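A.B. asks: just need the structure, nothing else, for what follows:
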Amino acid sequence: MKSNELLLDAFGRIRETVEAVLDGTDESGLTRRPGGTGNSIAWLLWHLARVEDAQVSSAAGLPQVWTAQAFAGRFGLPLPERDTGYGHSSAQVDSVTAGPDLLLEYYDAVHRQTAGFIEGLDDGALDRVVDERWDPPVTLGVRLVSAVADCLQHVGQAAYAKGLGGCSAQAPGQAGCCV
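C.D. replies: The predicted structure follows:
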């Protein structure tokens, strides 16, 4: 297996899990906050899409899908256009609302851009330095693995929140669990 094939598989698993979390989750389930203060499914999925979008587009020298494909306007969030969710207050978490179709449409667009970029990579490209603000400087390979790790954590949190009751339909034979 080539490195780019491994990365495509990893990002593909994020995409599959995003879709599974959204399947059967209604808008009230998307905005429900576990324990009243945890991050909502909508915020978690929006944030992971924004993180992947921002990190991969920067490393690839591509425009962010969020702005280039007008998702910022379509979501209409009361946040700065370049906001990715880092350091959000509770009120800002509450402000991130969107239906399951729009969340999936945005993530799918981000995933297509990510996959298109990764498909063209060879192993040597992964050693290219993409961020010199760190010591040691961050390579493309490290940046992509970092994006995978962050997104997998957030989609796992969203799946957990769904299992706590953030969906409208139960999985067959599983009381209280929709994942």
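A.B. asks: every contact and neighbour count from this point should use C-alpha atoms.
C.D. replies: Noted.
A.B. asks: what about the strands in this structure?
C.D. replies: With DSSP state E as the criterion, the chain has strands at 129-131, 138-139.
A.B. asks: list the helices and strands the longest one packs on?
C.D. replies: Using 3 or more Cα pairs under 8 Å, 6 or more residues apart in numbering; DSSP states H and E, the elements in contact with strand 129-131 are strand 138-139, helix 140-163.
A.B. asks: and for comparison, fold this next one:
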Amino acid sequence: MTTETARDLMLDAFERIREGLPKVVDGLSVDDLLWRPDADANHIAWLVWHLARQQDDQVAHLASEESAWLADGWVDRFGLPYPPDAHGWGMSSEEVGSFTIADPGLFAEYHSDVHDRTAALVERLDADAYAKVIDERWDPPVTVAARLVSVLDDAAKHLGQAEYVRGLVERRR
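C.D. replies: Below you'll find the model as predicted:
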């Protein structure tokens, strides 16, 4: 596979997440975004926040940059009751339940910032960069390409989960 083919595939895949995220939150009230199908389920707001945070954190690491969450002040704009470096991994049901949001528009704006950073990283990568091993604790060791696929896989799963919960929200009405 050529560098250009890999780049085009990655850009297309991440663009699909960027296009889908605003659609999943568009037109929903804060109450809709925070509705949980049961007491331990994730709500749309947490799912799309975590989707963006995990992508932001992992892409920032790959790019050797500070995350948009911290560097661009998203942590302050969201004002969540979590430590500044929180990204959602391993959060308890109570922590998910403590999520609050005043401006639903923040989700698409934040993810757009993260997407731009992701696209900029992907644009810079060549075949050698994709093959670079970044974590030898796994068998096989994790490469930049494998990490990007993992980020994309997580984002797609969480977007799908948020879309499903949105469907439940709409059926409740």
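A.B. asks: fetch the TM-score of the aligned pair.
C.D. replies: Once superposed, chain against chain, the TM-score is 0.92 (TM-score structural alignment, normalised by the length of the second structure); 169 aligned residues with a Cα RMSD of 1.7 Å.
A.B. asks: for T25 of the first structure, which of the helices and strands packed on strand 129-131 of the first structure is the nearest?
C.D. replies: Across these, T25 of the first structure has its closest neighbour in helix 140-163 (7.7 Å, Cα to Cα).
A.B. asks: what does the closest one contact?
C.D. replies: 7, 10-11, 14, 17-18, 21, 25, 29, 33-34, 40-41, 44-45, 48-49, 51-52, 55-56, 59, 125-130, 176-179 (Cα atoms under 8 Å, 6 or more residues apart in numbering).
A.B. asks: closest one to V65 of the first structure among the helices and strands packed on strand 129-131 of the first structure?
C.D. replies: helix 140-163 (15.6 Å).
A.B. asks: map F117 of the first structure across to the second structure for me.
C.D. replies: Counting by TM-score structural alignment, F117 of the first structure lines up with L121 in the second structure.
A.B. asks: same thing with S57 of the first structure?
C.D. replies: Aligned partner of S57 of the first structure by TM-score structural alignment: A60.
A.B. asks: equivalent analysis for A161 of the first structure, please.
C.D. replies: Per TM-score structural alignment, A161 of the first structure is aligned with V165.
A.B. asks: what do you get for T97 of the first structure?
C.D. replies: In the second structure, T97 of the first structure lands on T100 (TM-score structural alignment).
A.B. asks: who's in contact with the closest residue to its match other than its chain neighbours?
C.D. replies: Nearest non-adjacent residue to T100 of the second structure, counting by Cα to Cα, 6 or more residues apart in numbering: L80, 6.4 Å away. Contacts for L80 of the second structure (Cα under 8 Å, 6+ apart) come out as 99-101.
A.B. asks: ok, the counterpart of L80 of the second structure in the first structure to Q92 of the first structure distance?
C.D. replies: Counting by TM-score structural alignment, L80 of the second structure corresponds to L77 in the first structure. To Q92 of the first structure, L77 of the first structure is 9 Å away according to Cα to Cα, to the nearest Å.
A.B. asks: just the buried ones from the contacts of helix 140-163 of the first structure?
C.D. replies: Buried subset of those (neighbour count, 16 or more other Cα atoms under 10 Å): 7, 10-11, 14, 17-18, 21, 25, 29, 33-34, 40-41, 44-45, 48-49, 51-52, 55-56, 59, 126, 129-130, 177-179.
A.B. asks: please determine how far the counterpart of I41 of the first structure in the second structure is located from Y110 of the second structure.
C.D. replies: Mapped onto the second structure by TM-score structural alignment, I41 of the first structure lines up with I44. Separation of I44 of the second structure from Y110 of the second structure (Cα to Cα): 15 Å.
A.B. asks: show me where the second structure has helices.
C.D. replies: 3-25, 30-34, 44-63, 68-71, 74-78, 93-97, 105-124, 127-131, 144-172 (DSSP state H).
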